[in-house]
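S.K.: okay, sequence plus prediction incoming.
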Amino acid sequence: MKKYPAISIVSPNGENIARGIKTIEVRSWKPTIDLNTDLVIVENEIFLRGLGQTDPNARAVAIVKIRNIREFTEDDIQAACASYWQEGYYSWELYDIRPLSTKPKVMAKRGIYEVSI
């Protein structure tokens, strides 16, 4: 097993990333990892809103890299699989998307955290 930084994304958007449909992740914060670092996409079923909240029933679905971080624009809505635009968010441009052939069960957490797969 290897350790990777990971981010949790609510279903179906983890799989949308793995399939190359969603190429922009929108967040209210900037990542704490260097660009071009392997990042595991973890898909879970519940929104993790509370501090320290987790979901033990999540699955790692892909490994990606972040090319660029910039302001979220209305032009990003389709690539982000978003339903609307809102000011004050960041677009994380994803590339080198590698879907996982097996989808190991991992813990979903808030922010960027570490998983072993």
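M.R.: Arrived safely, thanks for sending. Bear in mind that the values here come from a model prediction, so they are computed numbers and not experimental data.

S.K.: could you use CA atoms for every contact and neighbour count after this?
M.R.: Will do.

S.K.: got the contact list for residue 83?
M.R.: For residue 83, the contact set (C-alpha atoms under 8 Å, 6 or more residues apart in numbering) comprises residue 77.

S.K.: so it versus residue 66, what's the distance?
M.R.: 22 Å (C-alpha to C-alpha, to the nearest Å).

S.K.: residue 33 versus residue 15, what's the distance?
M.R.: 22 Å.

S.K.: who's more crowded, these two?
M.R.: For residue 15 versus residue 33, neighbours defined as other C-alpha atoms under 10 Å are more numerous around residue 15 (20 against 13).

S.K.: second structure for comparison follows:
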Amino acid sequence: MKALSVVYPGGSKIADGQKKLEIRRWHPALGENEAVLIVENHKFLMNEGDEDIGQAVAIVTLGQIRDFTPEDVEAACASSFEPGWLAWEIQSVRKIVAPFPVRAARKLYEVECPHL
């Protein structure tokens, strides 16, 4: 399954339905309605090869990928707006009621989740 690491508390906010947009600089390579595991971790993974251990908190699908606008700040649970970013619309959130440890890595990455 493809996974996306999101720094705390962003992953929990996605799982709880509070965060409706994920803001990134890159476009994800996903098929239509492809499930993505949200992994919440506690450090920013800035360099290629950076990894951490996080918690699987939700499974989502993404809708439209579009330019981030000032009107998106609240839905993204962001503190400010900066042009040049993309807004990934989060859809069909399924919260994982018993989060479990899983690898956190940069961009989209593959994980095996026998729990799911």
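M.R.: Everything's here; your move. Here the structure is a predicted model, which is why all the values come from computation and not from measurement.

S.K.: post the TM-score for the overlay when you can.
M.R.: Here the TM-score for the pair of chains, by TM-score structural alignment, normalised by the length of the second structure, is 0.95; 113 aligned residues with a C-alpha RMSD of 0.7 Å.

S.K.: figure out the length between the terminal residues of stretch 46-56 of the second structure.
M.R.: Its first and final residues considered, stretch 46-56 of the second structure spans 20 Å by C-alpha to C-alpha.

S.K.: neighbours around residue 25 of the second structure, how many?
M.R.: So residue 25 of the second structure, with other C-alpha under 10 Å, has 11 neighbours.

S.K.: hey, where'd the strands end up in the second structure?
M.R.: With DSSP state E as the criterion, the second structure has strands at 2-7, 21-24, 36-41, 51-67, 86-105, 108-110.

S.K.: what range does the fifth one cover in the first structure?
M.R.: The counterpart of strand 86-105 of the second structure in the first structure, using TM-score structural alignment, spans residues 90-109.

S.K.: distance from the chain centre to the matching stretch, please.
M.R.: How far stretch 90-109 of the first structure lies from its chain's middle: 6 Å, per C-alpha atoms, centre = their mean, to the nearest Å.

S.K.: if I look at the nearest residue to residue 89 of the first structure once chain neighbours are set aside, how far off is residue 14 of the first structure?
M.R.: Distances taken as C-alpha to C-alpha, 6 or more residues apart in numbering put residue 28 closest to residue 89 of the first structure, at 4.6 Å, once the chain neighbours are dropped. The spacing between residue 28 of the first structure and residue 14 of the first structure, counted by C-alpha to C-alpha, is 18 Å.
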